[in-house]
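Q: predicted structure and sequence below. I'll ask about it afterward.
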Amino acid sequence: KKKPVINGVQTAIVTGDSADEIMIDQFGRVKVQFDWDREGKKDSKSSCWIRVSQNWAGKKWGAFFFPRVGQEVLVDFINGDPDQPIISGAVYNADLMPPYALPAEKTQSGIKTRSTKEGGADNFNELRFEDKKGSELLYIQAEKDKQLYVKNDQNDKTDNDHNVEIGNDRKVDIANNDSLKVAKNRIAEMGDNDTLKVGKTLNIEAGDEIIIKTGSAQIKMSSSGNITIEGTNIDIKGSNVKVDGSAITLSAGIIKLN
């Protein structure tokens, strides 16, 4: 008896057990229920395991996107053999609409996932491209954590402004040197304390002035060589104090020397 041949592509719905949102085996295969199947229960017994075509596939490397339960897929048959089905793609439909409103957002493309299990419309990772002329955008969202691992150098360049907003703590660990160059002004504002600890030498150099101020107390150093210390009370203490100069002027209502 001649084996039947299936010509063309068929559509089917990915199936699984009732508690599954993703049901695959160790080879990344899934099960489906074909549109013509009137006896299937849309469960793990609706079909045999079916391989899923990917854009790239190597030994432990490649691209991998696996259909989830409820998605509509295209099923082809290798050489028309009904015993060799293969999923060649997935399609949107009236119940499973694209992630972006069309045709209004027709200039957008990308990848948008859905958190599982029981993820909602606001739970997703996304890589989105906006190609509208004058409004081009590369958008990345991590629903929770993001990790970036660079095994050698990393170079970032921003031609205009660069804004960083951190909702909690920030920690930077540098194994060797750190260099920062600012062409104009730099402002650093701390809400509470600021601690600087240097293992060896601390050098502070300014072209015009260095001013250290807290309340009514102030130390001012100018490039002319003048140093001014101001305060309600100034205490200088040391086991030995040496004042050396070509001239010393003391001016006060009362001068006490002990």
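A: That came in fine, so what should we check first?

Q: make it CA atoms for all contacts and neighbour counts henceforth
A: Will do.

Q: tell me how far the closest residue to Asp131 other than its chain neighbours lies from Asn155.
A: Excluding its sequence neighbours, the residue lying closest to Asp131 (C-alpha to C-alpha, 6 or more residues apart in numbering) is Thr107, at 5.3 Å. Distance, Thr107 to Asn155, using C-alpha to C-alpha, to the nearest Å: 29 Å.

Q: same thing with Val30?
A: If you go by C-alpha to C-alpha, the gap between Val30 and Asn155 works out to 41 Å.

Q: so between Thr107 and Asn155, which is more surrounded?
A: Set Thr107 next to Asn155 and count neighbours by other C-alpha atoms under 10 Å: Thr107 wins out with 14 against 4.

Q: these two touch, right, the more buried one and Lys133?
A: No. Contact criterion C-alpha atoms under 8 Å: Thr107 and Lys133 do not qualify, at 9.1 Å.

Q: the residue nearest to Asp131 and Tyr100, how far apart?
A: For Thr107, the distance to Tyr100 - C-alpha to C-alpha - is 10 Å.

Q: Gly62 now?
A: 27 Å.

Q: and those two? which has more neighbours close in?
A: Tyr100 (14 against 10).

Q: how about Thr228: what's its closest non-neighbour residue?
A: Thr228's closest residue in space is Lys220 (C-alpha to C-alpha, 6+ apart), at 5.0 Å.

Q: what sits against that neighbour?
A: Glu209, Ile210, Ile211, Ile212, Ile227, Thr228, Ile229 (C-alpha atoms under 8 Å, 6 or more residues apart in numbering).

Q: distance to Lys184 and secondary structure added to these, as TSV?
A: Listed next are these as TSV, based on distance: C-alpha to C-alpha, whole Å; DSSP: H, G, I helix; E, B strand; the rest coil:
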residue	distance to Lys184	secondary structure
Glu209	16	strand
Ile210	17	strand
Ile211	18	strand
Ile212	21	strand
Ile227	26	strand
Thr228	27	strand
Ile229	28	strand
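
Q: adding another structure so you can compare the two:
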Amino acid sequence: MAGHQFALTDHPNSDYNIKYHLLTVSHQGSQPQAVAEEAGSGTTTYSAGFEVMPARLPYRPKLLKKPLVDGPQIAHVTGPEGEEIYCDEHGRVKVWFPWDRHGKKNDTSSCWIRVSSNWAGASWGHIAIPRIGHEVIVDFLEGDPDQPIITGRTYHNNNRTPNKLPDFKTRMVLKSDSHKAEGYNELRFEDEGGQEEVWFHAQKFHNGVVENNETWKVGANRHKRVEGSQSESIGGSKDIEVDGSHRETISGVKDLHVKAVRRTQVDAADNESIADDKTLQVGGNYTAKVNRNIRMESLAHQHYTAPGTIFVDGGDQVVVRAGSAISLNVGGNFIRIDASGIKIEGTVVNVNCGAGAPATGKDVPFIEPSAPEDYQGPHAERYARSFEK
């Protein structure tokens, strides 16, 4: 019987008188007399054949030829119940094959399977983990069933395309699905002639870092709408050039704090309308120079106060006109001009005494304002070259 051992004896060659291990045994015999219908007349025969090997040698069965997988197969990504994305530290996933009728669609349905990527480097490249339920294409390296690899992914009746087809066949879309939430991120390219568009949607945050320069060029109009607050922090200078009009509407308070010098130049007219009060406080001198006329009109009172001298100098005439009265008061002395006449009252009144004016005003020198600096142009290097096709 195959698998048993026996010892050979009395062989003419003593080297063969050893123990043997039976590998195969075949039996063959005939007995024609036992077949009544044929009424055979031959004799009964029996023969046996066998293969052996020395029992002192370990038995090693023949290696079976490894089966090959002929071509890629369709599979579905699986994972634990209640999870949407399931992978290991290498981005590998587990799958279920439709032919595996008894297999469980969970985290035990297969071994970890590598996923092909269009770009894979050392901690850089592109990665998009196939999610549970996605249909993938599984191929096998050199047909080896022990070396599966996911080479592609497909849409089907349950997993439909991001956009309705063929209605939006001109769109190229990169769209994600929020993990265990409602929402998505999307980058979309519309290639319909005359309607070309690049569209971006961030479900929550949109953050970016530019280590050097950032340059944008808009060939026509630009509109920006911020529903909440907007803040801007600039470490260096800021230049803005507007070839047309510049309009701002602020519904609340506007605060402006200039910690150094502020220079403003208006080459044409400057109009300012204030519906309520205006307050101006100057820590140093206040100088104004007008090449033509100055007119100030107050519908109520005007009040000028200076702890020193108030100096009024008219190159031609100084005219002071009042509808009711004009009063000049110094200490207990005064001059009053009203409809009843001119009243002068003082400790001493000198008229035509020949002396000069008792006091002169101190002129405040005019300080020429410094002009603002011109627009410096874009700060980014390679500005012009950035927009070359």
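A: All right, it came through fine. Predicted model, so just to flag it, every value in this text is computed and none were measured.

Q: quick revisit: got any residues that touch both of Thr107 and Lys133 of structure 1?
A: By C-alpha under 8 Å, 6+ apart, no residue touches both Thr107 of structure 1 and Lys133.

Q: how near is the counterpart of Ile87 of structure 1 in structure 2 to Lys217 of structure 2?
A: Superposed on structure 2 with TM-score structural alignment, Ile87 of structure 1 falls opposite Ile150. Ile150 of structure 2 sits 41 Å away from Lys217 of structure 2 when distances are taken as C-alpha to C-alpha.

Q: more neighbours: which of these two?
A: Neighbour comparison, Ile150 of structure 2 and Lys217: the larger count goes to Ile150, with 23 against 8 (by other C-alpha under 10 Å).

Q: so who does that one touch?
A: Ile113, Arg114, Val115, Ser116, Val136, Ile137, Val138, Asp139.

Q: could you look up the SS state of it?
A: strand (DSSP: H, G, I helix; E, B strand; the rest coil).

Q: okay, it and Val319 of structure 2: tell me how far apart.
A: 97 Å.

Q: kindly report the same for Val290 of structure 2.
A: For Val290 of structure 2 relative to Val319 of structure 2 (C-alpha to C-alpha), the value is 19 Å.

Q: which one in structure 2 is aligned with Glu209 of structure 1?
A: Aligned partner of Glu209 of structure 1 by TM-score structural alignment: Ala269.

Q: same check, this time on Glu143 of structure 1
A: Match for Glu143 of structure 1 (TM-score structural alignment): Gln203.

Q: surely its match meets Tyr184?
A: Yes. Using C-alpha under 8 Å, Gln203 of structure 2 is in contact with Tyr184, at 5.6 Å.

Q: which residues are in contact with both of the two?
A: Residues touching both Gln203 of structure 2 and Tyr184 (C-alpha under 8 Å, 6+ apart): none.

Q: spatially nearest residue to the alignment partner in structure 2 of Met23 of structure 1, not counting backbone neighbours?
A: Here Met23 of structure 1 is matched to Tyr86 in structure 2, going by TM-score structural alignment. Nearest non-adjacent residue to Tyr86 of structure 2, counting by C-alpha to C-alpha, 6+ apart: Gly79, 5.6 Å away.

Q: Asp276 of structure 2 versus that neighbour, what's the distance?
A: 68 Å.

Q: neighbour count winner among those two?
A: Neighbour count, other C-alpha under 10 Å: between Gly79 of structure 2 and Asp276, Gly79 has more, with 24 against 5.

Q: okay, now Glu135 of structure 2: neighbour count?
A: Neighbour tally, Glu135 of structure 2, other C-alpha under 10 Å: 22.

Q: show me what contacts it?
A: Ile74, Ala75, His76, Val77, Arg153, Thr154, Tyr155, His156.

Q: make a markdown table out of these and add distance to Val52 of structure 2 and neighbour count.
A: As requested, the contacts of Glu135 of structure 2 are exported to a markdown table (distance: C-alpha to C-alpha, whole Å; neighbours: other C-alpha atoms under 10 Å):
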| residue | distance to Val52 of structure 2 | neighbour count |
| --- | --- | --- |
| Ile74 | 47 | 18 |
| Ala75 | 47 | 20 |
| His76 | 50 | 20 |
| Val77 | 51 | 23 |
| Arg153 | 54 | 15 |
| Thr154 | 56 | 12 |
| Tyr155 | 59 | 12 |
| His156 | 59 | 10 |
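
Q: quick one: which of those residues is nearest Arg385 of structure 2?
A: Nearest to Arg385 of structure 2 out of the contacts of Glu135 of structure 2 is Arg153 (C-alpha to C-alpha; 39.8 Å).

Q: list the contacts for that closest one?
A: His134, Glu135, Val136, Ile137.

Q: average offset of the helix or strand it falls within relative to structure 1?
A: Using DSSP states H and E, Arg153 of structure 2 sits in strand 148-154. Once fitted to structure 1, strand 148-154 of structure 2 is off its aligned match by 0.4 Å on average (mean C-alpha distance after the TM-score superposition for structure 1).

Q: give the next helix or strand downstream of that strand.
A: Next element after strand 148-154 of structure 2 (DSSP H and E): strand 171-175.

Q: in structure 1, what residues pair with the helix or strand just after that following strand?
A: The helix or strand immediately downstream of strand 171-175 of structure 2 is strand 186-190, counting by DSSP H and E. Alignment of strand 186-190 of structure 2 against structure 1: residues 126-130, by TM-score structural alignment.

Q: got it, and stretch 119-126 of structure 2?
A: Taking TM-score structural alignment, stretch 119-126 of structure 2 hits residues 56-63 over in structure 1.
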